[in-house]
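Asker: Could you look at this predicted model? Sequence included:
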Amino acid sequence: MFTVIISVLVMILLSLLRVNVVLAILVAGITAGLMTGLNLNDSLQLLIEGMGGQAETALSYILLGVFAMMIGYSGITGVLVSSLLHVLRGKRGILIMTIAAVACLSQNLVPVHIAFVPILIPPMLKIFDEMNVDRRAVASALTFGLKAPYVMIPVGFGFIFHNTISEEMISSGMNVPVQDIWKAMLIPGIGMIVGLFIAVFVTYRKPRQLEKNADKAIDPSSFEDEGAPSFGAKQILTLAAIMGALIVQVSMDSLIFGALSGIILMFVFRVVPFRHGDDMVNDGVKLMGMIAFVMLIASGFANVLKETGVIDEMVENAVAVSGGAGVATAAVMLLVGLIVTMGIGTSFGTVPILAALFVPFCLSVGYSPLATAALIGTAGAMGDAGSPASDSTLGPTSGLNADGRHHHIWDTCVPTFIHYNIPLFFFGLIATIVL
């Protein structure tokens, strides 16, 4: 039971000490292996074998980074930034809530997930600096948009999440139709809304100035052409390429083919000259390469935890000592979900693990189907916000750190952990009581 807790704490502690997240996850994975009796080589081998689990996601992120650089080269982001600056100058709260709203669309209406972040955010860094926007508020807004919609709304990625909860509960012996899952997840989702408003209008409301960084990773000005931004043929063709990429992604259910088709269309439409292809790829790797590798090594860490059986053992032990249906029992189960998801880095991967062990226990102590769904869904969602290995935090960092002045742990993970996991915990408890 303590293997999962200690290994996750190692990852979190090293990350908070500003050790690179890749090294933090690597050390945590090896620690988990050693604690289960494996030797150093076997622990590392198990971690390496598991890295392939996120290979498709990592490749899609790299291609999305290249596509984002091409869109920036077209100048269309310059038009957008100029328009936003004119309309929202001095209105920090409205600007941040607008970003949260756009992020929400990426999960349900236009299911592109984090693909929009490296396209939209880097060109806006100049706006944030001029308005003294606290980027931690922007990170909170982006993570909210990447997470809350799939928690509450059964459309797009939300349908996948809700359907996973329903199918895993049914396979474990508790019948809950997928169309009823939203009823269980609405109250926890409201908790996330509360967390968003606290982050934007209370915690990070005051202006914040960042020091200039002489060694910028990426200059935000590289995302737009020189001169006054204007909307012309190149920008129209860029929009056509974006729509083409979206259509391919949705029809083939593949981020890889979607991003690749967008890249090809940008060349075909002559928006980006073919001779600039190497530069676009190099800059795209700079933008998204780190995120892709973190996803790979996080998959390896998850593989160590799964293959050694320590996650199942932890959940079984926690359930065994919880007692009957009550607030204390629900609290223990939610905390177990938090720890597991912090390590694995994905809500979608945590739900099957929790459902297989939570459902029999909930049946035995008398939890209702909706209360059980709320426990599993909330326990799975907790930790996704705040995890160093989650794309809900890696995505916002990829955009906000384009100029090298936004720290992944202290400026994204810590703010999102505080403002979303705490409300999810308390509102999840309320859901189990009232449902």
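Answerer: Noted; the coordinates are in hand.
Asker: all contacts plus neighbour counts: C-alpha atoms, from now on.
Answerer: Noted.
Asker: got the end-to-end distance for stretch 414-422?
Answerer: 12 Å (C-alpha to C-alpha, to the nearest Å).
Asker: Would you indicate which residues of that stretch are buried?
Answerer: For stretch 414-422, the neighbour count (16 or more other C-alpha atoms under 10 Å) marks 414-417, 419-422 as buried.
Asker: Included below, for side-by-side comparison, is a second structure:
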Amino acid sequence: MLTNPVVLSVLLMCVLCLLRFNVILAIIASALLAGVLSGASIEETASTLISGMSANLETALSYILLGALAVAIWHSNLADIIITKISHYLSKKRTWLIFAIAGVACCSQNIVPIHIAFIPVLIPPLLALFNSLKIDRRAIACALTFGLKAPYVSLSVGFGLIFHTIIKDNLASNGVDVSISDISSVMWIGGVSMLVGLILAVFFYRKPRVYEHRALDKQSQQEHKDKTELKMRPKEWAILGGLAVALGVQLYTNSMALGGFFGIIFMIIFGGISYKHIDDVMLKGLTIMSFVAFVILIAGGFAAVLKSTGGIEELVSVASALAGGKLGGAIIMLGVGLLVTMGIGSSFGTIPILAVIYVPLCQSLGFSTEATILLIGIAAALGDAGSPASDSTLGPTSGLNADSQHSHIYDTCVPTFLFFNIPLVIGALIFSVIL
């Protein structure tokens, strides 16, 4: 176990990130280590890494297109209307403001499926309000990660429908036929566990924390100040229509990229985006989302390298041998899921890896179908919060670090890891035995 290439490479990635090493370079170094430890040459490992990046090409493209949607919103009055409403009603209510941010983040997973693209639009203008209230941004990071993750874990809507469908398909391919409603009737436990974690995080980070008042991008500030009439105009309605189109297409095709594309086209046709400013909108969308997109691409390559080492199968085999009983088996399965997802950075990509062995393991240990669903779903979800390569952590950092006062590792990854993974493990352990 201690010489397993997956274990050692993920540990290296975590250590490098904790030492504030660049995330992209940390993932590449960890992937190379995993390949070399498995007996492959550096050239073979690099080839696997590069070819594996194609697995996340659609996701990376989706984020760039969704970034363009975010820019379109920013160039309208919509962002100002939202910010004004939030500031007016919650300007002196620190706790409720944090929960409101979590609520907005939840909406980005289903009602307006732009995922993390709303963060660079909404959060930077609110930093001054956060600073005046002396809100610890670690609490905001937890609120954002909760909203980005809890809905898809627990609800069969939007991104959650995709997540639950992957669980359903992989259970079926391993001999267990369930419906989407069967999955949602169990996975709510994950959402409730995360809600407990969010409440604990808000309580733990309740003490005031002082930040410097730093100016953001001057051009963006000027654009923000020049908007004197905060009302819905044809442009704003066109943008709302584009968001509705993006939602509809995404739900119909299960493709965020197509949803983002047709949403942008709708905005262009109906005046939400000026034709002469298309290049500017696309360039700014690429700018705000490029780092996240590249990390996601590299994470796809890292996942391919981890799979090629054979180390994941070894981990699962060890889990099978050491299980002993239901409780021991659940602990080991959740631990392996946490380790794999921390490395891959994607709950969606972890399910097919684990289901192949976890389904027969659950059956051999006497777990019910409901408990099997819960263990596979939570094991895959573990690590998405806290992983340096996950969009659930990269997204919050992209907004909270707009003034360079928020650490990706220590202010986003570590808090979200502690306050969400621990409740998820506890909830899964308790209910997997009861169900």
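Answerer: That came through fine. A quick note: this is a predicted structure, and the numbers were derived from the prediction, not measured.
Asker: what's the TM-score here?
Answerer: The TM-score (TM-score structural alignment, normalised by the length of the first structure) is 0.92; 432 aligned residues with a C-alpha RMSD of 2.2 Å.
Asker: hang on, the earlier thing: want to throw the buried residues of stretch 414-422 of the first structure into TSV with distance to F197 of the first structure and secondary structure?
Answerer: Below are these laid out as TSV (distance: C-alpha to C-alpha, whole Å; DSSP: H, G, I helix; E, B strand; the rest coil):
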residue	distance to F197 of the first structure	secondary structure
V414	16	helix
P415	13	helix
T416	12	helix
F417	15	helix
H419	9	helix
Y420	11	helix
N421	14	helix
I422	14	helix
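Asker: Make JSON lines from those and add distance to V250 of the first structure to it.
Answerer: Output for these, formatted as JSON lines (distance: C-alpha to C-alpha, whole Å):
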{"residue": "V414", "distance to V250 of the first structure": "33"}
{"residue": "P415", "distance to V250 of the first structure": "32"}
{"residue": "T416", "distance to V250 of the first structure": "29"}
{"residue": "F417", "distance to V250 of the first structure": "31"}
{"residue": "H419", "distance to V250 of the first structure": "32"}
{"residue": "Y420", "distance to V250 of the first structure": "29"}
{"residue": "N421", "distance to V250 of the first structure": "31"}
{"residue": "I422", "distance to V250 of the first structure": "34"}
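Asker: right, and out of the residues you listed, which lies closest to I242 of the first structure?
Answerer: For these, the minimum distance to I242 of the first structure (C-alpha to C-alpha) is 29.5 Å, reached by T416.
Asker: who's in contact with L375 of the first structure?
Answerer: L375 of the first structure makes contact with 330, 333-334, 428, 432, according to C-alpha atoms under 8 Å, 6 or more residues apart in numbering.
Asker: one more time with 10 Å
Answerer: Residues near L375 of the first structure by C-alpha atoms under 10 Å, 6 or more residues apart in numbering: 184-185, 188, 330-331, 333-334, 337, 354-355, 358-359, 362, 367, 369, 381, 425, 428-429, 431-432.
Asker: Check E229 of the second structure too.
Answerer: E229 of the second structure sits in contact with 77, 80-81, where contact means C-alpha under 10 Å, 6+ apart.
Asker: want to throw the residues you listed into a markdown table with secondary structure and neighbour count?
Answerer: Shown next, in a markdown table, are these (DSSP: H, G, I helix; E, B strand; the rest coil; neighbours: other C-alpha atoms under 10 Å):
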| residue | secondary structure | neighbour count |
| --- | --- | --- |
| N77 | coil | 21 |
| D80 | helix | 23 |
| I81 | helix | 15 |
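Asker: how about JSON lines for those residues, with distance to H164 of the second structure added?
Answerer: Formatted as JSON lines, the contacts of E229 of the second structure follow (distance: C-alpha to C-alpha, whole Å):
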{"residue": "N77", "distance to H164 of the second structure": "36"}
{"residue": "D80", "distance to H164 of the second structure": "35"}
{"residue": "I81", "distance to H164 of the second structure": "34"}
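Asker: how far away is I189 of the second structure from L32 of the second structure?
Answerer: For I189 of the second structure relative to L32 of the second structure (C-alpha to C-alpha), the value is 37 Å.
Asker: Between the two, point out the one with more neighbours.
Answerer: More crowded of I189 of the second structure and L32, by other C-alpha atoms under 10 Å: L32, with 24 against 19.
Asker: In strands only, show me the contacts of L375 of the first structure.
Answerer: Taking DSSP state E, every one of the contacts of L375 of the first structure sits outside strands.
Asker: before we move on, what SS does A115 of the first structure have?
Answerer: helix (DSSP: H, G, I helix; E, B strand; the rest coil).
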